[in-house]
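J.: here's my sequence, what's the structure:
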Amino acid sequence: MQLVRFYLTQTRRHHGVLLYEWLLKQAHAQGASGATAFHALAGFGRHGWHEATFFELAGDVPVAVEVIASSDVIARLLATITAEQLSLPYLQVPVELHVTGEPGQSDQ
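T.: Reported below is the predicted structural model:
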């Protein structure tokens, strides 16, 4: 399993859809095990410092989209992003996915 984390801003769009939503839909369509978009409180990167304050306009706030999937699914997702000519910084690392509790135990 692999984890890939994309970094973008909250209001960035692709084909009229918020980019984080587009990424989540693409990950789902490619067969990812799971994906989540995280809204960041603060951060800095290649485009400077960003912080979510009361007076800040939406759009400069960083968002991270994490996808957990097999290497094949991640490769297809990255190929789709490349074909769409999107430029996104990302982190990719191998992960082990586990669930606590007894096998077959429900959340009741």
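J.: rest of the way, CA atoms for contacts and neighbours
T.: Will do.
J.: all helices of the protein, in order?
T.: 19-30, 71-83 (DSSP state H).
J.: would you mark the buried spots in the longest one?
T.: Buried positions in helix 71-83, judged by neighbour count with 16 or more other CA atoms under 10 Å: 73-74, 77-78, 80.
J.: just checking, what packs against it?
T.: strand 2-9, helix 19-30 (3 or more CA pairs under 8 Å, 6 or more residues apart in numbering; DSSP states H and E).
J.: relative to the whole chain's centre, how far out is the shortest one?
T.: Using CA atoms, centre = their mean, to the nearest Å, we find the averaged C-alpha position of strand 2-9 to lie 4 Å away from the chain's own average C-alpha position.
J.: tilt between that strand and helix 19-30?
T.: 160 degrees (axes from the mean of the first three to the mean of the last three CA atoms, to 10 degrees).
J.: need the contact list for the most centrally placed residue in the chain.
T.: Centroid-nearest residue in the chain, with CA atoms, centre = their mean: V65, separated by 1.5 Å. Taking CA atoms under 8 Å, 6 or more residues apart in numbering as the contact definition, V65 lies against 5-7, 20, 23-24, 35-38.
J.: second chain to compare with the first, below:
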Amino acid sequence: MKGTSLKFYMHENRNHQHTLVYEWLLEQAKKMGIHGGSAFKAIASFGRHGIFHEEHFFELAGDLPVVVEFIVNDDEADRLLEMVRSSGLTMFYVRLPAEYGVINGEKSMSPRGENS
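T.: Take a look at the predicted model:
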């Protein structure tokens, strides 16, 4: 299938409506009927201001970016972007064309990934 890879970038400690932004974004997408999304934490990064961020063993969480990614159809991507715009959040995003599907999707899988 053809669709969109939509990624949103934020700092892991950023809040919106008393909730971490990445959790808020995933919850809003779920309420919209989006079939899935994932949040990924970086181990090192720098952004537009050139400040380098890196996780160290003794540091508290908070300064590294989290990427929330959705693989959706184009209409769902438009709806997600509009939802973020209307929330008032300022957020960097990337929207790319994607081809997606399920390999061997007709077989049922056990929770451990074994064919049944």
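J.: apply the buried test to the contacts of V65 of structure 1 and list what passes.
T.: Counted by 16+ other CA under 10 Å, these give 5-7, 20, 23-24, 35-37 as buried.
J.: okay, these in a markdown table with distance to F55 of structure 1 next?
T.: Listed next are the buried ones among the contacts of V65 of structure 1 as a markdown table, based on distance: CA to CA, whole Å:
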| residue | distance to F55 of structure 1 |
| --- | --- |
| R5 | 28 |
| F6 | 26 |
| Y7 | 22 |
| Y20 | 23 |
| L23 | 28 |
| L24 | 28 |
| A35 | 30 |
| T36 | 26 |
| A37 | 23 |
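J.: now the residue nearest to K2 of structure 2 when sequence neighbours are not counted: how far from S5 of structure 2?
T.: Residue nearest to K2 of structure 2 in three dimensions, not counting chain neighbours: E99, with 4.6 Å by CA to CA, 6 or more residues apart in numbering. Applying CA to CA, to the nearest Å, the value for E99 of structure 2 to S5 of structure 2 is 9 Å.
J.: neighbour count winner among these two?
T.: S5 (19 against 12; other CA atoms under 10 Å).
J.: how much space separates the more buried one from G37 of structure 2?
T.: Relative to G37 of structure 2, and taking CA to CA, S5 of structure 2 is found at 10 Å.
J.: can you check R48 of structure 2 too?
T.: Counting by CA to CA - R48 of structure 2 and G37 of structure 2 are separated by 25 Å.
J.: count of neighbours near G43 of structure 1?
T.: 13.
J.: with adjacent residues omitted, what lies nearest to the residue opposite L86 of structure 1 in structure 2 once aligned?
T.: With the correspondence set by TM-score structural alignment, L86 of structure 1 lines up against L89 in structure 2. Among residues not flanking L89 of structure 2 along the chain, H16 sits closest, at 7.9 Å (CA to CA, 6+ apart).
J.: how many other residues sit next to the counterpart of the one you found in structure 1?
T.: By TM-score structural alignment, H16 of structure 2 lines up with H14 in structure 1. Counted with other CA under 10 Å, residues neighbouring H14 of structure 1 total 14.
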